[in-house]
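1. with the sequence up front, the predicted model follows.
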Amino acid sequence: MFSPNLIAGAAALLDRFRAAGLKIATAESCTGGLVAGLLTEIPGSSAVVDRGFVVYSNEAKEHMLGVPAETIRTHGAVSEATARAMAEGALEASRADVAVSVTGVAGPDGGTPAKPVGLVHFACARRGAPTVAREVRFGDIGRSNVRLASVRLALELLEAAAAVRL
């Protein structure tokens, strides 16, 4: 399902987390669990992956991760504020040291002029460090391509979090 390069990158990431004694949680909306799916494709990933949250609906974001309803009402489900709340909520609801979140408009529907298809917000929270957020506009490159590009970027954010010295 995943390319050999993506699997190799995920395996290297898990090795770094294992060596550092760190655990990962994922909080995914538009990727529907693909980040967790990629990580758990690697044998031995249970030593690093604590859990994954697929929070496709706003209600799931609120109930499972504690994203404030006001944040979603004010900023929308696809926003930096929601991505940050998702990542931080995943840390709170898990035993992970690092959590990555993904929320976006994968398409082909759902885009607006302000939030077009291909807009994805990411956040990565690490205990004891500031949460990092990122917005990417992949463009209308197709639903599967937006989702896979989002998985790649989520891995990059996890890589950066592993490198943070506390």
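-> That came through fine. It should be emphasised that the depicted structure is a prediction, and the values quoted were computed from it without experimental measurement.

2. rest of the way, CA atoms for contacts and neighbours
-> Noted.

3. elements contacting the lengthiest helix in the chain?
-> Counting by DSSP state H, the longest helix found in the chain is helix 143-163. Packed against helix 143-163 by the contact rule (3 or more C-alpha pairs under 8 Å, 6 or more residues apart in numbering; DSSP states H and E) you find helix 4-20, helix 34-39, strand 98-104, strand 119-126.

4. ok, structure two:
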Amino acid sequence: MRALAVAGALAMTLCASADASELRGPARFCGYSPIIDLLPGEKITTLEGGIHGGSFRWEGAFGSLNVRGIGWAGRPDGEIVEPPTDTKAGRFAQRKVNGRYEVAIWNGSHGAAYFNSARPLTARQIEAIKRVSLFEEGQTPSDCSLRTVFSWD
């Protein structure tokens, strides 16, 4: 019986740990390079992180997108459909990469993010992507109540 109680407590701990990677809106999320003002009902689930970037899942009324942000990136491949400005990331045309559909954004310098899905991105998903701004390594965006932090641990 004691073993069952220990197993139950361990299972509850593991479930609680999984929830720790979910970040919910409304709030400003700053992670890996993307800055997203999450709307009520939207959430971020962190997936992987590294020295120059990481990945997360962004979910909301628009559906779900896997996002890879890079804080020290070069220009993404493909055709620019909206060039970057001083206040807005440039957006690249949707293309199929490794069997998934992808849209990239780029700040014109070193910040980039790639949004992908198994199906072609919808107009609602493209509109959500247009809300995203970018920062790059060495910059500290302001008003971030939710963020990812690099750690060597």
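-> Looks like it arrived, so ask away. None of these values were measured; they are calculated from a predicted model.

5. next, the TM-score between them, please.
-> Remark: TM-score between the superposed chains equals 0.27 [TM-score structural alignment, normalised by the length of structure 2]; 74 aligned residues with a C-alpha RMSD of 5.4 Å.

6. reformat the helices and strands packed on helix 143-163 of structure 1 as JSON lines; add mean neighbour count and distance to Ala69 of structure 1.
-> Formatted as JSON lines, those follow (neighbours: other C-alpha atoms under 10 Å; distance: least, C-alpha to C-alpha, whole Å):
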{"stretch": "helix 4-20", "mean neighbour count": "16", "distance to Ala69 of structure 1": "33"}
{"stretch": "helix 34-39", "mean neighbour count": "22", "distance to Ala69 of structure 1": "25"}
{"stretch": "strand 98-104", "mean neighbour count": "31", "distance to Ala69 of structure 1": "15"}
{"stretch": "strand 119-126", "mean neighbour count": "26", "distance to Ala69 of structure 1": "18"}
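
7. and of those, who's closest to Glu135 of structure 1?
-> strand 119-126 (4.6 Å; C-alpha to C-alpha).

8. tilt between that closest one and strand 98-104?
-> Strand 119-126 of structure 1 and strand 98-104 are oriented at 170 degrees to each other (axes from the mean of the first three to the mean of the last three C-alpha atoms, to 10 degrees).

9. buried residues in the helix or strand following strand 119-126 of structure 1?
-> Sequence-wise, the next helix or strand downstream of strand 119-126 of structure 1 (DSSP states H and E) is strand 132-137. Within strand 132-137 of structure 1, the residues that count as buried by 16 or more other C-alpha atoms under 10 Å are Val132, Ala133, Arg134, Glu135.

10. same deal with stretch 112-119 of structure 2?
-> Ala112, Ala113, Tyr114, Phe115, Asn116, Ser117.

11. what's the neighbour count on Ala60 of structure 1?
-> 15 (other C-alpha atoms under 10 Å).

12. so who does it touch?
-> By C-alpha atoms under 8 Å, 6 or more residues apart in numbering, the contact set of Ala60 of structure 1 is empty.
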